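S.K.: Structure here, sequence nowhere to be found:
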């Protein structure tokens, strides 16, 4: 809700709309209009560009946790739609959630000498014990860290539906929309309220993507890891007070 309050105040007080309450209604509906090539935009151009960016910021940018294998495709779709709705209503919640996962992944990386990708993979429930239970809690990790280290990074990356290039392009897409809006402001060209809201979405989307850059995307099946009591005893001795 804080996000939408910010967008409302920005659209109303920043002067980007140059005193017009609804520039979207004044947008030309045909390609031929009495204006320059740089400033002439049709209603379809504005709406399509904004909706495509909002979709990329909410649907494509989401990095969900590993779902229950028993869930069917319909429940998986509802699960993602619910998360998409949360992102639209309160995107700052997703930013906080992504930041929390990044902090946790860094802690795992430092504590157990692994990269951030296995740390994220643990946070999303990507590792599963031989008994069929997810290995996602901090107190579980010491007993499974040897098995996790034996897993190749290629196996984890193979589970992800996005690579470095695709994530980089997605970030560039959000930055491109932000650049376009800033260019119009610098040229004293108006922005519609829809574009102001989309601009805020694009900025938050770039932040979310950067926080989740090392997080595997849309993993559907976990990786089974074995348990080691030796590691658990060693970790307890290491962390116990002397």
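M.R.: Thanks, I have it. Remember, it's a predicted structure, so these values are computed and weren't measured experimentally. Residues are numbered from 1 along each chain as shown.
S.K.: only C-alpha atoms for contact and neighbour calcs from this point on.
M.R.: OK.
S.K.: do you know how far residue 169 is from residue 209?
M.R.: To residue 209, residue 169 is 11 Å away according to CA to CA, to the nearest Å.
S.K.: Give me the more crowded residue out of these two.
M.R.: residue 209 (22 against 11; other CA atoms under 10 Å).
S.K.: so who does that one touch?
M.R.: By CA atoms under 8 Å, 6 or more residues apart in numbering, the residues touching residue 209 are 61, 167, 171.
S.K.: I'd assumed residue 206 was in contact with the last one.
M.R.: By that I understand residue 171. Yes: at 5.5 Å, residue 171 and residue 206 qualify as touching, with contact defined as CA atoms under 8 Å.
S.K.: Please convert the contacts of residue 209 to a markdown table, extending it with neighbour count, distance to residue 47 and secondary structure.
M.R.: Conversion of these to a markdown table gives the following (neighbours: other CA atoms under 10 Å; distance: CA to CA, whole Å; DSSP: H, G, I helix; E, B strand; the rest coil):
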| residue | neighbour count | distance to residue 47 | secondary structure |
| --- | --- | --- | --- |
| 61 | 20 | 20 | coil |
| 167 | 18 | 24 | helix |
| 171 | 22 | 21 | helix |
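S.K.: ok, and here's another one to check against it:
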């Protein structure tokens, strides 16, 4: 193999300048383009060159990052006002096209929004998955006596399905009466999470309420799985890409070859993705239409008060994806601390995400100051959220003393700001360091022969 050194002038160099504009030009003013000799006649199989380019690292990492954050989304069932409204026959062609476009894009934009949120805060999605898994487990245990009495199947998948808005009470041409106020509607979907469904079936603990439903919905796990629209090919591609990255990092570390900071960051996202996948293993994905349960009697305030654990308007809208409808107490702290399952999961996600960054503790950096800043930022990213979690545990005690409240407020803001700046620095440094990698970072291993996207 013949390697040719080219100073400055090349299309690749221009791309570097545009992509890494924050880099010191005097330090990154040259490129290296390897040229291989043409194989002789009679050769039928040619191996890949034994080096990798900077853009090979960049594109493979970005693809892994995007496909992980896209496929990991397990969103709740959307609002049915868009999904099921049919175009009146008198609509013009343009009106029908607009309605169809709105219906189609209503699936895409929420997923895109949560993908972008996952890129910014992967620990939040892991925390939401942790909350969903714990609540589904509780619901599964609570529903077993009712399912046995009704002779219907109720699995962990059923609990996930219920908590994502899979079961709705459907009413047509009814009225909701609340004193002197009448709320009319032609179509209403009263969304039931597992707790509301349990109350609707059992009647609650009070003898004043009779069960609204005569039995639990009769739907099998296979039928729920059939509603799931998770793309197996996309998930398989994401899994292969993540496994390839993991093997790549392990083999390079074992052989003493340099691993880039960008690969470590993407590995951190991948670890969070894998944990989220495990927590959501039984949760349907991409379901758009819920299972409707016909109401045995007209809708009234008594029914809404029974099945709604929050408010009337909440049960008339689809369940939000951010978990704010749930206020389940923390698994690890006393109830008076006010922390929730979502907080528990967020802390776990932050520790996992930050700890992977700490594995780059002794990596090569452009300057010693940047190495020190990386160590500080990765430590803060790992430890600040648990510290904040503990501080909030005693928050309600401290606020009893006014002279301590101001100090606590100041400390909480310092903690939040330090976490934000630490994450911003890590994001900046991974791309800056990519253009200052030592030559050993570009040597390849046999892992490069495994099918992957780069």
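M.R.: Now that the structure is in, tell me what you want to look at. No experiment lies behind these values; they were computed from the predicted model shown.
S.K.: So which bit of structure 1 is stretch 262-271 of structure 2 matched to?
M.R.: Mapping stretch 262-271 of structure 2 onto structure 1 (TM-score structural alignment) gives residues 194-203.
S.K.: That stretch vs structure 2, mean deviation?
M.R.: Stretch 194-203 of structure 1, aligned to structure 2 and superposed, deviates on average by 1.0 Å (mean CA distance after the TM-score superposition for structure 1).
S.K.: Shouldn't residue 218 of structure 1 be within a strand?
M.R.: No: if the criterion is DSSP: H, G, I helix; E, B strand; the rest coil, then residue 218 of structure 1 is coil and not within a strand.
S.K.: Residue in structure 2 paired with it?
M.R.: By TM-score structural alignment, residue 218 of structure 1 lines up with residue 286.
S.K.: Nearest residue to that match in space, ignoring adjacent ones along the chain?
M.R.: residue 229 (4.7 Å; CA to CA, 6 or more residues apart in numbering).
S.K.: Could you do residue 102 of structure 2 as well?
M.R.: Spatial nearest neighbour of residue 102 of structure 2, excluding adjacent residues (CA to CA, 6+ apart): residue 82 at 7.6 Å.
S.K.: Could you do residue 178 of structure 2 as well?
M.R.: With sequence-adjacent residues excluded and distances taken as CA to CA, 6+ apart, residue 178 of structure 2 is closest to residue 301, at 5.9 Å.
S.K.: go on, residue 127 of structure 1?
M.R.: The nearest residue in space to residue 127 of structure 1 (CA to CA, 6+ apart) is residue 223, at 4.9 Å.
S.K.: Neighbours of that neighbour, how many?
M.R.: If you count neighbours by other CA under 10 Å, residue 223 of structure 1 ends up with 18.
S.K.: That one touches residue 132, doesn't it?
M.R.: No: Residue 223 of structure 1 is beyond contact range of residue 132, at 10.3 Å (criterion: CA under 8 Å).
S.K.: now the helices for the stretch 351-454 of structure 2?
M.R.: Here the stretch 351-454 of structure 2 has its helices, by DSSP state H, counting those that start in this stretch, at 368-393, 395-398, 402-434.
S.K.: Let me see the ranges of the strands in structure 2.
M.R.: Secondary structure of structure 2 (DSSP state E): strands located at 2-7, 30-35, 167-178, 181-192, 291-294.
S.K.: Would you mark the buried spots in the second one?
M.R.: Right, the one you point to is strand 30-35 of structure 2. By neighbour count, with 16 or more other CA atoms under 10 Å as the criterion, the buried positions of strand 30-35 of structure 2 are 30-32.
S.K.: ditto for the fourth one
M.R.: Neighbour-count burial for strand 181-192 of structure 2, with 16+ other CA under 10 Å as criterion, is recorded at 188-192.
S.K.: Residue 63 of structure 2 and residue 70 of structure 2: what is the separation?
M.R.: For residue 63 of structure 2, the distance to residue 70 of structure 2 equals 11 Å [CA to CA].
S.K.: Of those two, which one has the most company?
M.R.: The residue with more neighbours, out of residue 63 of structure 2 and residue 70, is residue 70; 20 against 16, by other CA under 10 Å.
S.K.: aligned partner of that one in structure 1?
M.R.: By TM-score structural alignment, residue 70 of structure 2 lines up with residue 59 in structure 1.
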